[in-house]
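# Based on what follows, work out the 3D shape:
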Amino acid sequence: MATIHVGSTSERSVTGIIRRRPLVSFFVLALGLSWVAWTPWILSNDGLGVWDYAFPQIFGTSQFTGMLFGAYLGPLGAAFVVTAVTGGRAGLRVWVGRLLRWRVAPRWYAVALLAVPLAVLSFGFLASGGQAQAPSLIAIALYVPALLLQMLTTGLAEEPGWRDFALPPLQERFGPLGAAAILGPLWGIWHLPLFLTEWGSWPDVTWLNVVEFVAFSALFNVVIMWLFNRSGQSLPIVMLFHVSLNNTVTVFWAEMFPTVGGDQLQHVLLIGAAAAAVVTIALTRGRLGLPASSPVMGHRAPEAAKIAA
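Below is the predicted model:
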């Protein structure tokens, strides 16, 4: 009688699955944990209204109490768990090391802090037909505090997962463009349940809004990847670049371009991201800042240090 061999208990355990499929495990956990944690908020009066309950508001929004925990639990939590299981303490040191990589050339701070705001405001000026207003002193004063808050919320919740954990092995396996084709859309899809809440302006949301957002995420990710690679995989730089977009739109857009509404804003962001992605791909010949001699930047700290110098 033939003997049937089955996998050991350890191989069939959760940790065994994570060790065999770390990237798949990360994406499943990142999406699943966030979506489960967001469910009460989605079902509350801040979303679908199935439950007669509203989350407490902070600064005039329930996003801090309804969304933030799930945002941390997903990408950040999944990256921590998978890294701890597959790499142990050594892996966690590498992962955290990129998060603490502040010492990079000043030009990358200039890019992270200025490039997106200048691009967004320029496109806003064009979209409004030149009907722009100067921001108020209150908006100007709030910009830096709001940016720091965005760093501790959006930046810290998302970037240690999407770019710090997932991007290096994706680039190693699929190359820069292949990694972009996988990571960008998944990053956008992670946000989808939020369209059923006040974050997504529910119920005033259409399928076009959703599709445009996912497309924007995929295209904006291309530029973020370039900055990640060229800055020596500095997470602070990537976080600043990411949240500079959120902050500019939140603080300045409505005041400066009152004639350009939410749907038009999304069109503007999509067109701007598409233009930036095309230019980035063309100028880097598809390498997105990844040196031709270093296909695995995430595992070559000395070369990354040279790039950041």
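# Going by C-alpha atoms from here, please, whenever you check contacts or count neighbours.
OK.
# residues touching the closest residue to Ser201 other than its chain neighbours, list them.
Excluding the flanking residues, the one nearest Ser201 by C-alpha to C-alpha, 6 or more residues apart in numbering is Phe195, at 6.8 Å. Contacts for Phe195 (C-alpha atoms under 8 Å, 6 or more residues apart in numbering) come out as 201-202, 205, 210.
# would you turn the residues you listed into a markdown table with neighbour count, distance to Trp187 and secondary structure?
Below are the contacts of Phe195 laid out as a markdown table (neighbours: other C-alpha atoms under 10 Å; distance: C-alpha to C-alpha, whole Å; DSSP: H, G, I helix; E, B strand; the rest coil):
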| residue | neighbour count | distance to Trp187 | secondary structure |
| --- | --- | --- | --- |
| Ser201 | 15 | 19 | coil |
| Trp202 | 16 | 20 | coil |
| Val205 | 14 | 19 | coil |
| Val210 | 17 | 13 | helix |
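# Sequence B follows; please return its structure for comparison with A:
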Amino acid sequence: MGKASLQYTELASIWGFFGLSFLFSWAVWGAMLALSLPADLMLPLLILGAFGPTFAAVYLMHRYGNAANIRDFWTRVISFKKIGWEWYLVILSIFPAIYLLGYYIYSYFGGEQPPVASLFSGLDSFSAILLFAFVMIFAGPVSEELGWRGYVLDPLQQKYGSAGGSLILGIFWILWHLPLFFIEGTSQHAKGFGYQFWSWSFQLIMLSFVFTWIYNNTNRSILGAILLHLMANLAYPTNLEPTGELIFTAIRVLVVLAIVWAWKQKSVIRQDLAAA
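Here you go, the predicted structure:
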């Protein structure tokens, strides 16, 4: 990490960030639960509530950061150069690869991959395509990643290490989503609190480790995290039976173990070099 990032982690308040993120998001989503609102306000409010992490990060950065911190932050949001071409390949392929591998294994247990056409159902007009693109980009990737990876991941890693920071962030990521499980019409509400909830929760833990791994290898690129979040949403398997959920969970466990092993190998190499 460069000088700007070290200064940044010193000013970062981990718990203040989480507090502001939860306060904003839960207030908006709580209002949706408590008030009788017109149906056409539901989607805008869902997206607005999702901006809690990003709003908290931008506020804290501009409130407490210096010029170098702020410049570093926004450069990481917009710079394509921070991400090497090989990492673009990883970002664009890792979740589709997990998706295809999971369904390939699932097919041996009687499961079927949804037809490609079903992924684009309802996108039969230009306005529908624009709305879909807007939701996919802003309801998650942009609304969350300036906060999760762009702001709080650095101090979490500095204090708890890459694995510990990823695990803590993953747990808070799960908790932050909880109000959505009570709002009808959301994908979380459709899952409920049965086996799909636990599979989805582990998906977020796995995502947290993958995001940290790629973030650390793309010069702390927030843009890379945004693109990765988009790919994770596009390639998320839905409506799985328990067997399918178990298969995808097993694959995610292997992914996390592989990443942690890679971190340990890198740590050993660094120690050997230091001793040489």
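# What TM-score do the two superposed chains give?
Superposed pair, TM-score by TM-score structural alignment, normalised by the length of structure 2: 0.78. Supporting alignment: 251 aligned residues with a C-alpha RMSD of 3.1 Å.
# before we move on, back to that, now do the same for the residue nearest to Ser201 of structure 1: its match in structure 2.
Superposed on structure 2 with TM-score structural alignment, Phe195 of structure 1 falls opposite Phe181.
# secondary structure class for that match?
Put simply, Phe181 of structure 2 is helix when judged by DSSP: H, G, I helix; E, B strand; the rest coil.
# what helix or strand does Ile83 of structure 2 sit in?
In this structure, Ile83 of structure 2 sits in neither a helix nor a strand according to DSSP states H and E.
# can you map out the helices along structure 2?
Secondary structure of structure 2 by DSSP state H: the helices cover 3-11, 14-34, 42-50, 52-64, 67-78, 85-107, 126-137, 143-147, 153-177, 187-191, 195-216, 222-234, 242-275.
# Who are the packing partners of the fifth one?
For helix 67-78 of structure 2, the packing partners by 3 or more C-alpha pairs under 8 Å, 6 or more residues apart in numbering; DSSP states H and E come out as helix 3-11, helix 52-64, helix 222-234.
# mind redoing it with 6 Å?
helix 3-11, helix 222-234 (3 or more C-alpha pairs under 6 Å, 6 or more residues apart in numbering; DSSP states H and E).
# Pick the most buried one from these.
helix 222-234 (a mean of 23; mean count of other C-alpha atoms under 10 Å).
# For it, grab the matching residue range in structure 1.
Using TM-score structural alignment, helix 222-234 of structure 2 pairs with 235-247 in structure 1.
# By how much does the matching stretch deviate from structure 2 on average?
Mean deviation of stretch 235-247 of structure 1 from its aligned counterpart in structure 2 after superposition (mean C-alpha distance after the TM-score superposition for structure 1): 1.4 Å.
# sorry, back to before: deepest-packed of the helices of structure 2, please.
helix 143-147 (a mean of 25).
# List the contacts of Ser234 of structure 1.
Ser234 of structure 1 sits next to 98, 101 when contact means C-alpha atoms under 6 Å, 6 or more residues apart in numbering.
# that older thread, state the distance from the match of Phe195 of structure 1 to Ile171 of structure 2.
As for Phe181 of structure 2, its distance to Ile171 of structure 2 is 16 Å (criterion: C-alpha to C-alpha, to the nearest Å).
# returning to what we had before: and the match of helix 222-234 of structure 2, how far out from the chain's middle?
Here stretch 235-247 of structure 1 is found 9 Å from its chain centre; the criterion is C-alpha atoms, centre = their mean, to the nearest Å.
# what's the answer for stretch 19-32 of structure 1, then?
The answer for stretch 19-32 of structure 1 is 17 Å, by C-alpha atoms, centre = their mean.
# Next: stretch 117-131 of structure 1.
23 Å.
# likewise stretch 234-250 of structure 2?
18 Å.
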